[in-house]
Each structure stands twice: as structure tokens, then as C-alpha cells.
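S.K.: Any chance you could fold what I've pasted below:
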Amino acid sequence: MAMIDLNDLYYFSVVVEKRGFSAAAEAIGVPKGTLSKRLRALEQALGLRLANRTTRKFSLTEAGTDFHAHCLRVMNEVRNAEQAAQARLSEPVGRVRVTCATGIVRMALDELLPPFLAAHPKIDLDLLTSSRYVDIVEEGYDIALRSHTEPLQSSTLIARPVAQTRVVLVAGPMFFAHGPPAEPYELEGVAGMQLTRRDSGSTWLLHASDGRTATVSYHPRIRCNDAPIAKLAARAGLGVVALPAPMCKAELTDGRLVRVLPDWHIPRGTLSLVFPSQRGMTQAMRALLDYLAEALPAFLND
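M.R.: Predicted coordinates:
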């Protein structure tokens, strides 16, 4: 078998990421024809067809899918090697790739990240806001911020809890036309917004200050994986939603939302910084982790 050109692994990874030659060529400034030629050379070196391509569609073969997974790990190791060399410099430098849900950006990151980047001019940031469960190892991310109510289960990732966020039930001010409920049982079957996370369901577990508990089932009028959308739906009077208190602080202050059963509370949610390992961590990545671990509690704890 012919020796593989490692540059071709990079070109192949970009073409797959961009789902075609044209977008990949635009992204990295390499002619489309060159990318097509290098993919053919890679296939010849491997003796395998990696992709099906027409003028309109690019898709991976089964062999291509398996090979791409290995390419991602190789590219990640190359990037780690580059960043490890850069980490020897006295000032943090390099690119950090972060992923989190949109709601976390709205609660804190939109205010926290600009001053961090201003204080570290040699650190660059890739931020993916997504409500899907991103595999940070397979997709090459350095840090994920994850909200959860149950302990995170992973043998390969480190989770660093940084904040305990109060979760409240809220609704639009006109949703309860005949007056707000006084006891949990009055909410049974109410229209609600279900945030479809990995640990979610269509019930709310409520606790009172005197130790009483109640479980309330609700009708999921809307299921979505984006907390800001659920908040907008509640403001529109479509139902009740459980949200982190910092996310709806402004709306509760100006009356666009109201607390539902304010004497009861939902178990606090945990926000954790998740990353692959301490091994190979760059100064840039460590600087961002330490900054967020210190700054996030002020925004999210109460």
C-alpha cells in the first residue's frame, strides 16, 4: 500500500465537515479541483472508496465513515501537539473549541467571554451553541458546558461542577385566568413546555421548605431542546415551564413572566465544565477553564 499523505487526511476531514468540495474549498482556500484530486489520491493509497460524489451530493461510504472517525482523532492529536508546543510560551496562545446550549450563552457567556478574550489577545475561540449532545472527543472540542440534574456518566471525560442553579416554574401573567394555583395538585395535567434533555421527563418534582414533596405530571404542549424558545412560549401564554432562575430574571422583574407556586422549588440544576483530560491541556484551555470556574458561580448561584 502506498504511503498516505497526512495533508490528505486534513483535506478529507474538511470536505466531510463541510459536506462537499465547494464549501470546503471556500473554507480553507484550496481549489475545489485540488481537493477532489487529493481525495482520489487518498482512495488510491488506501485501496478503498471513501465517498460517493455527484455534482449535487457528497456522501460517505461505510468505509469512509469508519476512516473519518480515525481521521478526526489524528487531527485532534496534531492540534494537541501544536498547542502543547505553543503552551511553552509565557502567554496563553492558541484556539479553544467550546460547545454549550444556547441557554447557557444567554445566561452568562455572552457577558463573560468578551472580557476574557480582551484580556487574552492571543487566544482564539470557536463556540458551538447546540442543544444536541455533542461528543467532544469525536468532534474535537476542548470544553463543553453541560446542565444536568443527575451525575454525568462518562469514563473518558472529566466533569468539573461550577454552579448550582435554582430552577423555577414560570408562566405568562395571563395564563391562569382564574387565579394562580396554590398547591401542586392544582397543576396536574397543566399545559407545559418540556425541555428534551437526556434526563428530562413530563413531570416536575417539587419540594416545599417544610420538607413536603410533590410530583406533578403535565401535558407537554411543546417539546423542544432549546430553553430560550421554551421561555418565549411561556411568555406567549402557552403553558408553564421550568427554567433556571438566571435565565428569566429580567422577565420576572418586569412582569413578562410570573412565578408559579413560589413557595415550592425544583431541585437545583448543576452546571459542569466537561473536558477530555488534564493530559495535553494547553495554557489557553486551562486559562479559559479556570476563568469560567471562577466567574460562572457569580452569575448562576444564588
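
S.K.: From now on I want contacts and neighbour counts done on CA atoms only, so please keep to that.
M.R.: Fine.

S.K.: which residues sit against stretch 109-118?
M.R.: 123-124, 288, 291-292, 295 (Cα atoms under 8 Å, 6 or more residues apart in numbering).

S.K.: And those, which two are furthest apart?
M.R.: D124 and A295 (19.1 Å; Cα to Cα).

S.K.: all helices of the stretch 151-300 of the chain, in order?
M.R.: 227-235, 249-254, 283-300 (DSSP state H, counting those that start in this stretch).

S.K.: Give me the buried stretch members for the last one, please.
M.R.: Judged by neighbour count (16 or more other Cα atoms under 10 Å), helix 283-300 contains these buried residues: 283-285, 287-289, 292-293, 295-297, 300.

S.K.: Tell me the spacing between the residue nearest the centre of the chain and S36.
M.R.: The centroid of the chain falls nearest to C100 when counting by Cα atoms, centre = their mean (2.4 Å). For C100, the distance to S36 equals 34 Å [Cα to Cα, to the nearest Å].

S.K.: How about V134?
M.R.: In terms of Cα to Cα, V134 sits 29 Å off from S36.

S.K.: What of Q283?
M.R.: For Q283, the distance to S36 - Cα to Cα - is 37 Å.

S.K.: repeat for A25
M.R.: 10 Å.

S.K.: repeat for P276
M.R.: The value you get for P276 to S36, if Cα to Cα is used, is 33 Å.

S.K.: Could you do S155 as well?
M.R.: 39 Å.

S.K.: L273 now?
M.R.: 39 Å.

S.K.: pretty sure F58 is in contact with N52, am I right?
M.R.: Yes: under the criterion of Cα atoms under 8 Å, F58 makes contact with N52 at 5.8 Å.

S.K.: who's more crowded, the two?
M.R.: F58 (16 against 11; other Cα atoms under 10 Å).

S.K.: which secondary structure elements does the longest strand along the chain contact?
M.R.: Determined from DSSP state E, the single longest strand within the chain is strand 158-171. Helices and strands touching strand 158-171, by 3 or more Cα pairs under 8 Å, 6 or more residues apart in numbering; DSSP states H and E, are helix 227-235, strand 241-244, strand 258-259, strand 264-275, helix 283-300.

S.K.: Before we compare anything, build this one as well:
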Amino acid sequence: MSKATLADLRAFMIVAARRSFVQAAGELGVSRSALSHAMRGLESDLDARLLNRTTRSVSLTEAGERLLARLRPVLSDLDHALDDVARDDKALRGTLRINGSDGAIRQLLQTVVPRFLARYPQMELDLVSEGRFVDIVAEGFDAGVRLGEAVHKDMIAVRVSEDLRFLAVASPRYLRKHGWPAVPEELQTHRCIRQRLPSGKRYRWEFTRHGQEFTIDPPGVLTLDSNTLMLEAALDGLGIAYVPEPYARDALVRKRLVAVLSDWCPFIPGLFLYFPGNRHIPAGLRAFIDLLREFPDSESDASR
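M.R.: This is a model prediction of the structure:
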């Protein structure tokens, strides 16, 4: 009888999915050498070679493919059974890690997070906000939240917000002094508050109307790396900023800012929570998604 453990079989499935010992080890929280040793032990126990290893890649042997095909439904059924017990008991435990942009994490804090923590007091949420787009699997996150256009097509995505748009905004004081641009080209004569992306590149402003598209690297003497700081600079009359509309909504309502070129600013897909479709969904993430769907801007899952 085989001595293979459930942990070894799960580790094998992750190696098979990632095709990389480095990525699988990072996801499991173990060293690459320990994972490699465990897989050799599994192969020895089963008396079958499961993985072809090279210095750059990992692939499945025929025996490995057969084992993977049999394991998937078995472990999936086991995970679902354990999740059902945990959720019926209303005693979800553990940590749910989610990565997203600053605006995405703010959206979660204003909507689903308070309700989730109240309903599942033994769950811990670890929310990490950062500008750079990360590999959520390689960096150990359960899910990410980003604009729909940035989510990879092989992910399962759940809507977090309504569609949104980026707006060019300026203070009334700035517009009185420098004038109001009527078309995007006229931004070339204005002071624009530019944005530095995490990659180091400057963000280009994009405008569309009636099939016409216009992209500009705006002129200006001030560059910032935060939508919040860009908004504050615009409020101080330092120039025209190009920010997601939710950031500017309050200032627009209070008339502290004015939107310019709004008919050139089309809507784009809003925020989506996303996660790999080929992995088991933890009970905590399932519960988070169920609560997320209770909000009016949320929709059902969509493969991207």
C-alpha cells in the first residue's frame, strides 16, 4: 500500500500546474530543495517517474498525467466537503490574502470588508495595496483586484465596481487663469500633472470620441506617483490631473474641481476580483465572493 501523504499529492498538483519548482515552492511556502525531495520521495513510493526535470522547466511524464487526471476530482471533492463543513458551522478560520491597487483596496474597505469581518470574526484579511501588477499565485495571494482590462483572460473574475472612466480635472481657479481646453490637442499648451507608473514610465492620457483616438504624453513640470496626490495637486490649482472618476467625485460634486474634455473620456471595465480557475477556491474566498455579490455593482463570475 502506498505511503503517499495528502500533502505530497497536493504539492504534486501544484508543481504540475505551475510547471516550475520555484513557483510551486513559493506558493507552498517551502524551499525548492525540500519540494524536490518530496517529489522524489513520492515517485519512489509509487515506483513511477512522474516529472521530467530540466534546468529550466518541469513537465509531466505519462504516469504523471494519469495521476493528475485521477487526483483532480478526488481532491476537489475532498476540498468541497471540508469547506461545506466549515461554512455550515459558521466558523471560518484562516487568512485571506488579496492584492490590489490603492483604489481597489479602498473600494473593498468601503463595501464588502466590514460585512465580511462582522460575519466571520475568526477570519483574518491581509489586504496589500501596491501600484505594480503582481503574479498573485507566485506571491502567495488568494486573489487580486484590478481594472478589468488588466486581468488575464485565464482568470475567473467577479465584478467589484461599476464601469468607470478616467477624467481630466482642474480647479476653477486654474481654468480662470489658463483657459479651458476644448479638444485633447489643446492640453499641449497647459500645465498637466503627470503620473509616474511603478515601472518608471510616465502614464499617457487616452481620449476617444466618435471613433477618434488621441493619446498624449502631457506636458508639465510636476510628476507624481499617486492618484490621491495628483488630485490634491489639482485642488491646489497646480494644473490638470487625469484620475479615475471615483477619486474626484466628491470634489466635482462640491465644485472644487471641474471636469474638462469629459465627452472625450469613455467608460472602461471597472474593478474585478480575480483568481486562478485551475485551483481550489479556499472557503474564505468563497465566502468573500458570496458577500461581494450582495452589492449592487457586483455581477456573476466571468472568464476573462
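
S.K.: Distance to I143 of structure 1 for the helices and strands packed on strand 158-171 of structure 1 - can I get that in CSV?
M.R.: Conversion of these to CSV gives the following (distance: least, Cα to Cα, whole Å):
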stretch, distance to I143 of structure 1
helix 227-235, 21
strand 241-244, 21
strand 258-259, 33
strand 264-275, 5
helix 283-300, 8
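
S.K.: out of these, which comes closest to H219 of structure 1?
M.R.: Of those, nearest to H219 of structure 1 by Cα to Cα is strand 241-244, at 11.1 Å.

S.K.: Report the mean distance between the closest one and its aligned residues in structure 2.
M.R.: Its matched residues in structure 2 lie on average 2.0 Å from strand 241-244 of structure 1 after superposition (mean Cα distance after the TM-score superposition for structure 1).

S.K.: contacts for that strand?
M.R.: By Cα under 8 Å, 6+ apart, the list of residues contacting strand 241-244 of structure 1 reads 165-171, 192-194, 227, 230-231, 234, 269.

S.K.: Would you map the helices across the stretch 1-150 of structure 1?
M.R.: 6-18, 21-28, 32-46, 62-86, 102-104, 110-119.

S.K.: closest one to R198 of structure 1 among these?
M.R.: helix 102-104 (15.7 Å).

S.K.: quick one: the closest one to structure 2 mean distance?
M.R.: Averaged out, helix 102-104 of structure 1 is 1.8 Å away (mean Cα distance after the TM-score superposition for structure 1).

S.K.: what does that helix rub up against?
M.R.: Against helix 102-104 of structure 1 from outside (Cα under 8 Å, 6+ apart): 129-131, 145, 226-228, 247.

S.K.: Let's see that with 6 Å instead.
M.R.: 129, 227-228 (Cα atoms under 6 Å, 6 or more residues apart in numbering).

S.K.: Check these for burial and list the buried ones.
M.R.: For the contacts of helix 102-104 of structure 1, buried by 16+ other Cα under 10 Å: 227-228.

S.K.: Next, format the contacts of helix 102-104 of structure 1 as TSV and append distance to D254 of structure 1.
M.R.: TSV is the format used below for those (distance: Cα to Cα, whole Å):
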residue	distance to D254 of structure 1
T129	27
A227	19
P228	17
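
S.K.: Closest one to P262 of structure 1 out of the contacts of helix 102-104 of structure 1, please.
M.R.: Nearest member of those to P262 of structure 1, counting by Cα to Cα, is A227, at 20.2 Å.

S.K.: what about that closest one, distance to S272 of structure 1?
M.R.: 17 Å.

S.K.: for the helices of the stretch 151-300 of structure 1, which one sits closest to P161 of structure 1?
M.R.: helix 283-300 (8.3 Å).

S.K.: neighbouring contacts of that closest one?
M.R.: 87, 92-93, 96, 162-163, 165.

S.K.: With stretch 66-74 of structure 1 instead?
M.R.: Contacts for stretch 66-74 of structure 1 (Cα under 6 Å, 6+ apart): none.

S.K.: what do you get for stretch 87-96 of structure 2?
M.R.: So stretch 87-96 of structure 2 is contacted by 86, 122-125 (Cα under 6 Å, 6+ apart).

S.K.: Neighbour count for those - can I get that in CSV?
M.R.: What follows is the contacts of stretch 87-96 of structure 2, written out as CSV (neighbours: other Cα atoms under 10 Å):
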residue, neighbour count
A86, 15
Q122, 14
M123, 17
E124, 16
L125, 15
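
S.K.: Just the ones of these in strands?
M.R.: Those of those lying in strands (DSSP E): 123-125.

S.K.: Now render those as TSV, adding distance to D217 of structure 2.
M.R.: Shown next, in TSV, are those (distance: Cα to Cα, whole Å):
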residue	distance to D217 of structure 2
M123	45
E124	42
L125	38
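
S.K.: now stretch 51-64 of structure 2: which residue numbers in structure 1?
M.R.: Under TM-score structural alignment, there is no match for stretch 51-64 of structure 2 anywhere in structure 1.

S.K.: coming back round to it: what is the nearest of the buried residues of helix 283-300 of structure 1 to V216 of structure 1?
M.R.: For the buried residues of helix 283-300 of structure 1, the nearest to V216 of structure 1 is L300 (25.6 Å; Cα to Cα).

S.K.: Distance of the closest one relative to V170 of structure 1?
M.R.: From L300 of structure 1 to V170 of structure 1 the distance is 17 Å (Cα to Cα).

S.K.: residues near D110 of structure 1, how many?
M.R.: Around D110 of structure 1 there are 11 residues (other Cα under 10 Å).

S.K.: Just tell me what A16 of structure 2 corresponds to in structure 1.
M.R.: Aligned partner of A16 of structure 2 by TM-score structural alignment: none.

S.K.: For the helix or strand harbouring A16 of structure 2, buried residues please.
M.R.: Using DSSP states H and E, A16 of structure 2 sits in helix 6-18. Burial within helix 6-18 of structure 2, assessed by neighbour count using 16+ other Cα under 10 Å, is assigned to 9, 11-18.
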